[in-house]
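>>> After the sequence you'll find the predicted model.
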Amino acid sequence: MRHTLPLAPQFYVTAPQPCPYLEGRMERKLFTALQGDSAEKLNDALSKQGFRRSQNVLYRPSCADCSACLSARIAVDRFTPTKSQRRVTRRNSFLERRASAPWATEEQFALFRDYLDSRHATGGMADMDLFEFAAMIEETPIRSRLIEYSDPAAPRDDAHGGLEAVCLTDVLDDGLSMVYSFFDPDLMRNSLGTYVILDHIALARGMGLPYVYLGYWVPGSPKMGYKARYSGLEIYHQGQWQRLDDPDGFSADTHPLSVAPIAEQVARINLPDSRPTGRDDR
């Protein structure tokens, strides 16, 4: 009688391409598919090890000679808002929050396009159409929510339907993971990006979840430096989470021995059921 063992997640490496955060660098990613009955457990386990989700893929930077990208999360019980952050919360108190299943709408896409055209006109998403946007929002094999922030006093002919900010959020077993957020660029003075993070901290606290996952903090990158402004920030560095007490203590300098070989990285990954991992770095 033939017995078939369940397949372990297979890990792959992308081809090098220009880094979106640090000029003159090349990036590559270690990734695996997120699918099947164990998708949620796999996402929970790998999120704790610096991975991020994009649709049905989990990935983590694995550049040849650079380890500047560090996964970041806020420890909710150690977070204390600054005076500036408290002002942001008060300034946006008129917004109404609505959480729903991840379903894309034309109003969301209109807001998304305005956000990209204003903030990331030359980025990797610049040419994304409505169907690709819908895939980004809706293709999720785990427990995800779309958090919308609306102005109830917006005129009926508003192109965004009153939407001011949107965040696609995953609910993990130990926190909320902010997968992607965007907001009305015309409300720059409202600091909506900051407000959405602050509101997710409040949401996590209300749910009894200890962390809010923010994605990657990259020292030396103006795009990603803002994450160091939040108290209670932790980064995943050298295989463990540690407090970011001194942001200036981390450097974006490259070094040929700063990154372990792919096989070693994969061997160190802890899967939820401790099965062996597979590798393909073609």
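Here it is on my side, so go on. Residues are numbered from 1 along each chain as shown.

>>> CA atoms for contacts and neighbours, from now on please.
Fine.

>>> can you count the residues close to the nearest residue to residue 125 once chain neighbours are set aside?
Among residues not flanking residue 125 along the chain, residue 116 sits closest, at 7.6 Å (Cα to Cα, 6 or more residues apart in numbering). Residue 116 has 21 neighbours, counted by other Cα atoms under 10 Å.

>>> now swap in residue 109 and tell me
18.

>>> pretty sure it is touching residue 133, no?
Yes. Here residue 109 reaches residue 133: they are 7.1 Å apart, a contact under Cα atoms under 8 Å.

>>> sec struct for the residue nearest to residue 125, please.
helix (DSSP: H, G, I helix; E, B strand; the rest coil).

>>> Pretty sure it sits against residue 126.
Yes. Residue 116 is within contact range of residue 126, at 6.4 Å (criterion: Cα under 8 Å).

>>> before we move on, back to that, and the gap between the residue nearest to residue 125 and residue 173?
31 Å (Cα to Cα, to the nearest Å).

>>> before we move on, which element is residue 11 in?
Using DSSP states H and E, residue 11 sits in strand 10-13.

>>> can you check residue 58 too?
Element membership for residue 58, per DSSP H and E: strand 57-61.

>>> roughly how far is that strand from the heart of the chain?
10 Å (Cα atoms, centre = their mean, to the nearest Å).

>>> In terms of secondary structure, what does that strand contact?
strand 29-33, strand 52-54 (3 or more Cα pairs under 8 Å, 6 or more residues apart in numbering; DSSP states H and E).

>>> make it 10 Å
Using 3 or more Cα pairs under 10 Å, 6 or more residues apart in numbering; DSSP states H and E, the elements in contact with strand 57-61 are strand 10-13, strand 29-33, helix 39-47, strand 52-54, strand 70-75.

>>> For burial, what's the neighbour tally of residue 143?
13.

>>> got another, please set it beside the one above:
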Amino acid sequence: MTRITLLKPEQSHDCGYFPDRKAQSLYVDPRQKCDVQLLTQLNLNGFRRSGKLIYRPDCPDCNACQPVRIPVQQFQLSKRFRRILRGARHWQIGIELPSDSLYGDYANYINQRHADGSMYPPNKDQFYEFLVEGHHNHRFLVARENGEFRACLVVDLFLDGLSSVYCFFDPAYEKLSPGSLMILKTTQLAQLLGLPWHYLGYWIAGSRKMEYKQQYQPLEIYKNDQWTQFKSI
């Protein structure tokens, strides 16, 4: 593996998942040149991307954030997942370039779903820095119905799989579970491409926001520097 320079901020900050905890991360030096091979290796070792920044949680008193991934060739559709796919069978899925129109859909999602969060109020600079800027290996997977926006999942492409970065959708269609649908469609895309993994980011023990990731089975978790079978709790 290429020698990597890691940076660690001197001060921790409030955790976004547990109000009584502090959070801190390790960052890959932004001056590091990262090709797809290096990005794949970093991803395998628990690093994630936010814009151009590549990071891994390194909290002083907590290790709740654990990367998880779906082995796509063994993935099984539950009755609920089949129902979700049927409910959106008229949606068309395609790859699109980021645009001001998609920013508008993103802003609508943040305003309606996350007005109490750190991403509110949304702005265009935030959208481009968070989702559009990167390392030229990401794509916008967009679902539309007769041309109308329904959902978008920003996905990173690695040598060994696809990685979900962030999903936003039209809240008017929340009952159709658009977030779950986009994970299912991305998993199916990885299957078609012959890629072994769909990375879902961090599962966080004790966080209700991250419980949903347990429903994708089978699932693997990265603990103690190795990938092992995830056991639901």
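Right, received. Where do you want to start? Note that the structure is a prediction, hence the values are computed from the model and not measured.

>>> Superposed, what's their TM-score?
Once superposed, chain against chain, the TM-score is 0.93 (TM-score structural alignment, normalised by the length of structure 2); 231 aligned residues with a Cα RMSD of 1.7 Å.

>>> What distance do you get for the corresponding residue of structure 2 for the residue nearest to residue 125 of structure 1 to residue 204 of structure 2?
Matched to structure 2 by TM-score structural alignment, residue 116 of structure 1 sits across from residue 110. Separation of residue 110 of structure 2 from residue 204 of structure 2 (Cα to Cα) stands at 22 Å.

>>> Let me see the contact set for residue 155 of structure 2.
Contacts here follow Cα atoms under 10 Å, 6 or more residues apart in numbering; on that basis residue 155 of structure 2 touches 131, 137-141, 162-167, 186, 198-199.

>>> Also residue 279 of structure 1?
Contact partners of residue 279 of structure 1, counting by Cα under 10 Å, 6+ apart, are 9-13, 30, 32, 262-263, 266-267.

>>> just to revisit the earlier point, in the strand holding residue 11 of structure 1, what's buried?
Of the residues in strand 10-13 of structure 1, 11-13 count as buried by neighbour count, 16 or more other Cα atoms under 10 Å.

>>> likewise stretch 31-41 of structure 2?
Neighbour-count burial for stretch 31-41 of structure 2, counted by 16+ other Cα under 10 Å, picks out 34, 38-41.

>>> ok, now stretch 45-57 of structure 1?
By neighbour count on 16+ other Cα under 10 Å, the buried set for stretch 45-57 of structure 1 is 45-53, 55-57.

>>> cool, stretch 223-231 of structure 1 as well?
Buried residues in stretch 223-231 of structure 1, counted by 16+ other Cα under 10 Å: 227-228, 230-231.

>>> OK, contacts around the match of residue 116 of structure 1?
104, 116-123, 168-169, 171.

>>> Distance to residue 167 of structure 1 added to the helices and strands packed on strand 57-61 of structure 1, as JSON lines?
JSON lines is the format used below for those (distance: least, Cα to Cα, whole Å):
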{"stretch": "strand 10-13", "distance to residue 167 of structure 1": "28"}
{"stretch": "strand 29-33", "distance to residue 167 of structure 1": "23"}
{"stretch": "helix 39-47", "distance to residue 167 of structure 1": "18"}
{"stretch": "strand 52-54", "distance to residue 167 of structure 1": "14"}
{"stretch": "strand 70-75", "distance to residue 167 of structure 1": "16"}
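
>>> And what about residue 178 of structure 1, helix, strand or coil?
When classified by three-state DSSP, residue 178 of structure 1 comes out as strand.

>>> what's the first-to-last distance across stretch 122-134 of structure 1?
Start-to-end span of stretch 122-134 of structure 1 (Cα to Cα) is 21 Å.

>>> Identify the residues contacting that stretch?
20, 102-106, 108-110, 112-113, 116-117, 119-121, 136-138.

>>> Of the residues you listed, which count as buried by neighbour count?
102, 104, 108-110, 112-113, 116, 136-138.

>>> And these, which is closest to residue 222 of structure 1?
Nearest to residue 222 of structure 1, judged by Cα to Cα, of these is residue 116 at 17.0 Å.

>>> separation between the closest one and residue 128 of structure 1?
Residue 116 of structure 1 sits 10 Å away from residue 128 of structure 1, going by Cα to Cα.

>>> coming back round to it: compile the buried residues of strand 10-13 of structure 1 into a markdown table and extend it with columns for distance to residue 239 of structure 1.
Below are these laid out as a markdown table (distance: Cα to Cα, whole Å):
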| residue | distance to residue 239 of structure 1 |
| --- | --- |
| 11 | 18 |
| 12 | 19 |
| 13 | 19 |
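
>>> Now which residue in structure 2 aligns to residue 173 of structure 1?
When structure 2 is aligned by TM-score structural alignment, residue 173 of structure 1 is paired with residue 159.

>>> Check residue 76 of structure 1 too.
By TM-score structural alignment, residue 76 of structure 1 lines up with residue 72.

>>> Not counting its neighbours along the chain, what's nearest the counterpart of residue 16 of structure 1 in structure 2?
Mapped onto structure 2 by TM-score structural alignment, residue 16 of structure 1 lines up with residue 12. Excluding the flanking residues, the one nearest residue 12 of structure 2 by Cα to Cα, 6+ apart is residue 24, at 4.9 Å.

>>> Report how many residues lie close to the one you found.
Residues within reach of residue 24 of structure 2, counting by other Cα under 10 Å, total 21.

>>> these two touch, right, it and residue 7?
No. Taking contacts as Cα atoms under 10 Å, residue 24 of structure 2 lies outside contact range of residue 7: 11.1 Å.

>>> Name the residues contacting each of these two.
Common contacts of residue 24 of structure 2 and residue 7 (Cα under 10 Å, 6+ apart): residue 55.

>>> circling back: so where in structure 2 does the strand holding residue 58 of structure 1 end up aligned?
The alignment of strand 57-61 of structure 1 onto structure 2 (TM-score structural alignment) covers residues 53-57.

>>> Mean deviation, the matching stretch versus structure 1?
Superposed on structure 1, stretch 53-57 of structure 2 shows a mean distance to its aligned partners of 0.9 Å (mean Cα distance after the TM-score superposition for structure 1).

>>> Could you measure from residue 20 of structure 2 over to residue 8 of structure 2?
21 Å.

>>> swap in residue 40 of structure 2?
Distance from residue 40 of structure 2 to residue 8 of structure 2, by Cα to Cα: 21 Å.
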